[in-house]
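Participant: Fold the stuff below for me.
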Amino acid sequence: MSAPFDALIRDNAADWLAYTEHRFVRELAEGTLPEAAFRHYLQQDYLFLIQFARAWGLAVYKSRDLAEIRQGLESLKAIVEVELGLHVGYCASWGVDEAALDGLSESRATLAYTRYVLDAGMSGDLVDLHVALAPCIIGYGEIARWILQQPFTRRDGNPYADWIAMYAGDEYQALVASERQWLDARLSTLDASRMARLSVVFRDATRLEADFWQMGLDLA
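Facilitator: I've put the predicted structure just below:
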């Protein structure tokens, strides 16, 4: 019997595949992705992280016990105190300084996905919020592992090797495993009608994540 979260992927297999094996991802693996596309993605991802922090703040509010409050708070602190700083440094290595990041406007793709996540959390409960975040949290880990398994992946001299290594690394994969465990524990207690509603949330969030990849190609 498959894990409950795997059932969400199975029920939305076409959309999940379109996201995790998107042309942006394939070209990143090959090292052929136009640098302008990646640079644009990095800039919008900075803005995404800010909204991601808000989502974890919402997770704290939506929590029902101290353990959930601590989980949301630790995730919020990790983004604000660590990840944003690392992202700024990584952007600088691609010629985008912090002043440029501060002057950015959110693209339509960034607005659509981040506000969808926040709305899912506001209108639903903590499980809705985690399911809406899953394509990002779990998806990036799945994508990185998939990249490493492909025969066309360029391992030497790939300008995107650091990005791949970050999400394929033990630290991020442990985060993915932890999130899967959290979701499986809660999804396993839900009835079919509730799972069907969450499947729609997962489907829509996955489609919006695919649009985030496409944004990089369209605006390169």
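Participant: going forward, measure contacts and count neighbours with C-alpha atoms only.
Facilitator: Fine.
Participant: Contact partners for the residue most central in space within the chain?
Facilitator: Residue closest to the average C-alpha location in the chain (Cα atoms, centre = their mean): Cys136, at 1.7 Å. Counting by Cα atoms under 8 Å, 6 or more residues apart in numbering, Cys136 makes contact with Glu209.
Participant: Same question for the helix or strand encompassing it: list its buried residues.
Facilitator: Applying DSSP states H and E as the criterion places Cys136 in helix 126-149. The neighbour-count check on helix 126-149 (16 or more other Cα atoms under 10 Å) flags 126-148 as buried.
Participant: go on, stretch 191-211?
Facilitator: Buried residues in stretch 191-211, counted by 16+ other Cα under 10 Å: 195, 198-211.
Participant: Return the closest of those residues with respect to Tyr116.
Facilitator: Ala205 (7.4 Å; Cα to Cα).
Participant: now that closest one, nearest residue through space, not along the chain?
Facilitator: Excluding the flanking residues, the one nearest Ala205 by Cα to Cα, 6 or more residues apart in numbering is Ala132, at 5.5 Å.
Participant: and this one, so I can compare the two:
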Amino acid sequence: MKFTDYIFEQVKEFWNSYLEHPFVKEIGEGTLDREKFKNYLIQDYLYLKEYSKVFCIGLVKSKTMEEMKFYYNSIRGTMEDEAAVHIKYLEGFGLTAKETEKCEYDLTTTSYTSYMQGVALTGDLKEIALVTMPCTWSYSYIGKYIKKTYGYNLEENFFKPWIEEYASDGFTKFTNDWIDYINDLCKDINEEEKKKLLAIFMKSCMYELNFWDNAYN
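Facilitator: Predicted structure coming up:
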């Protein structure tokens, strides 16, 4: 069994709770309060800024040019492609990217990104990969689920660009590239390291749920 198959089996039930979260369901239905979505976008934009720094640490710790390019592409994909959807929505709410950067970080945003950066600074490339992966992988999981479940209403849905970003072929490829990278990186790990990496992954998964809770409440 590949390492990511093992990981997915451990988190599948937990991730399915994301799909039932009112924030996610109401995005799919197109009924989410737009002020909640605006506040979510602000925090997620600030999150992406700090999240990108974790990839930067990965780039510094990379051992080959190929690995450096992989992290570089992840930095670029997060800061340019993913952030672009946020910026367009925020501009619709009357906020520029520079104004958004001046907003205050919520406690959940600070706690989650500090955890990831701490793991990245003290850990190795396997730990960096596992601490960041829940964000990418679970958003792909959620995006595809929403599009499949609520696709009948997509054209009239205010949240269509957000949904399409995370359900897109490009984001799926980005996710699959990370899955392949992790499987290659972790192919020879022992049971002790396997449990350690799973614990890191699970903690980020719990932070993801906290982020949804914070966005909705």
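Participant: overall similarity of the pair, as a TM-score.
Facilitator: The TM-score (TM-score structural alignment, normalised by the length of structure 2) is 0.91; 217 aligned residues with a Cα RMSD of 2.0 Å.
Participant: returning to that earlier point: report the mean distance between the helix holding Cys136 of structure 1 and its aligned residues in structure 2.
Facilitator: After superposition onto structure 2, helix 126-149 of structure 1 lies on average 1.0 Å away from the residues it aligns with, using mean Cα distance after the TM-score superposition for structure 1.
Participant: quick one, longest helix in structure 2?
Facilitator: helix 34-61 (DSSP state H).
Participant: burial count for Glu165 of structure 2?
Facilitator: Close neighbours of Glu165 of structure 2, defined as other Cα atoms under 10 Å, add up to 20.
Participant: How far off centre is the helix or strand harbouring it?
Facilitator: Element membership for Glu165 of structure 2, per DSSP H and E: helix 160-167. Taking Cα atoms, centre = their mean, to the nearest Å, one finds the center of helix 160-167 of structure 2 at 13 Å from the center of the full chain.
Participant: now stretch 111-118 of structure 1
Facilitator: A distance of 12 Å separates the centroid of the chain from that of stretch 111-118 of structure 1, by Cα atoms, centre = their mean.
Participant: swap in stretch 93-102 of structure 2?
Facilitator: Distance, centroid of stretch 93-102 of structure 2 to centroid of chain: 21 Å (Cα atoms, centre = their mean).
Participant: what's the answer for stretch 24-32 of structure 1, then?
Facilitator: The gap between the average C-alpha position of stretch 24-32 of structure 1 and the chain average comes to 18 Å, counting by Cα atoms, centre = their mean.
Participant: Now the closest residue to Tyr51 of structure 2 other than its chain neighbours: which helix or strand?
Facilitator: Nearest residue to Tyr51 of structure 2 in three dimensions, chain neighbours excluded: Thr113, at 6.4 Å (Cα to Cα, 6+ apart). Taking DSSP H and E as the criterion, Thr113 of structure 2 maps to helix 107-122.
Participant: Assign a three-state SS to Lys195 of structure 2, would you?
Facilitator: Classification of Lys195 of structure 2 using DSSP: H, G, I helix; E, B strand; the rest coil returns helix.
Participant: quick one: buried residues of stretch 168-179 of structure 1?
Facilitator: Of the residues in stretch 168-179 of structure 1, those buried (16+ other Cα under 10 Å) are 168, 172-173, 176, 179.
Participant: Superposed on structure 1, what's the mean shift for the helix holding Thr113 of structure 2?
Facilitator: Mean deviation of helix 107-122 of structure 2 relative to structure 1 after superposition (mean Cα distance after the TM-score superposition for structure 1): 1.1 Å.
Participant: got the angle between that helix and helix 34-61?
Facilitator: Counting by axes from the mean of the first three to the mean of the last three Cα atoms, to 10 degrees, helix 107-122 of structure 2 lies at 10 degrees to helix 34-61.
Participant: List the contacts of helix 107-122 of structure 2.
Facilitator: For helix 107-122 of structure 2, contacts defined as Cα under 8 Å, 6+ apart pick out 43-44, 46-47, 50-51, 53-54, 57-58, 127-128, 131-132, 204, 207, 210-211, 214.
Participant: can you do 10 Å?
Facilitator: With contact meaning Cα atoms under 10 Å, 6 or more residues apart in numbering, helix 107-122 of structure 2 is reached by 43-44, 46-58, 61, 104-105, 123, 125-132, 200, 203-204, 206-208, 210-215.
Participant: in it, what's buried?
Facilitator: Neighbour counts using 16+ other Cα under 10 Å place 108-109, 112-113, 115-117, 119-120 of helix 107-122 of structure 2 among the buried residues.
Participant: ditto for stretch 2-9 of structure 2
Facilitator: By 16+ other Cα under 10 Å, the buried positions in stretch 2-9 of structure 2 come out as 3-4, 7.
Participant: next one: stretch 47-61 of structure 1
Facilitator: For stretch 47-61 of structure 1, the neighbour count (16+ other Cα under 10 Å) marks 47-49, 51-61 as buried.
Participant: with those in mind, which one is nearest to Cys91 of structure 1?
Facilitator: Taking Cα to Cα as the measure, Cys91 of structure 1 lies nearest Leu47 of these, at 12.2 Å.
Participant: which residues does that closest one contact?
Facilitator: Leu47 of structure 1 sits next to 84, 101-102, 104-107, 110-111, 114 when contact means Cα under 10 Å, 6+ apart.
Participant: Looking at those, state which has the most neighbours.
Facilitator: Busiest of those [other Cα under 10 Å] is Thr114, holding 24 neighbours.
Participant: thinking again about what came up before, export the buried residues of helix 107-122 of structure 2 to JSON lines and tack on distance to Glu91 of structure 2?
Facilitator: Listed next are these as JSON lines, based on distance: Cα to Cα, whole Å:
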{"residue": "Thr108", "distance to Glu91 of structure 2": "24"}
{"residue": "Thr109", "distance to Glu91 of structure 2": "21"}
{"residue": "Tyr112", "distance to Glu91 of structure 2": "26"}
{"residue": "Thr113", "distance to Glu91 of structure 2": "24"}
{"residue": "Tyr115", "distance to Glu91 of structure 2": "30"}
{"residue": "Met116", "distance to Glu91 of structure 2": "28"}
{"residue": "Gln117", "distance to Glu91 of structure 2": "29"}
{"residue": "Val119", "distance to Glu91 of structure 2": "33"}
{"residue": "Ala120", "distance to Glu91 of structure 2": "32"}
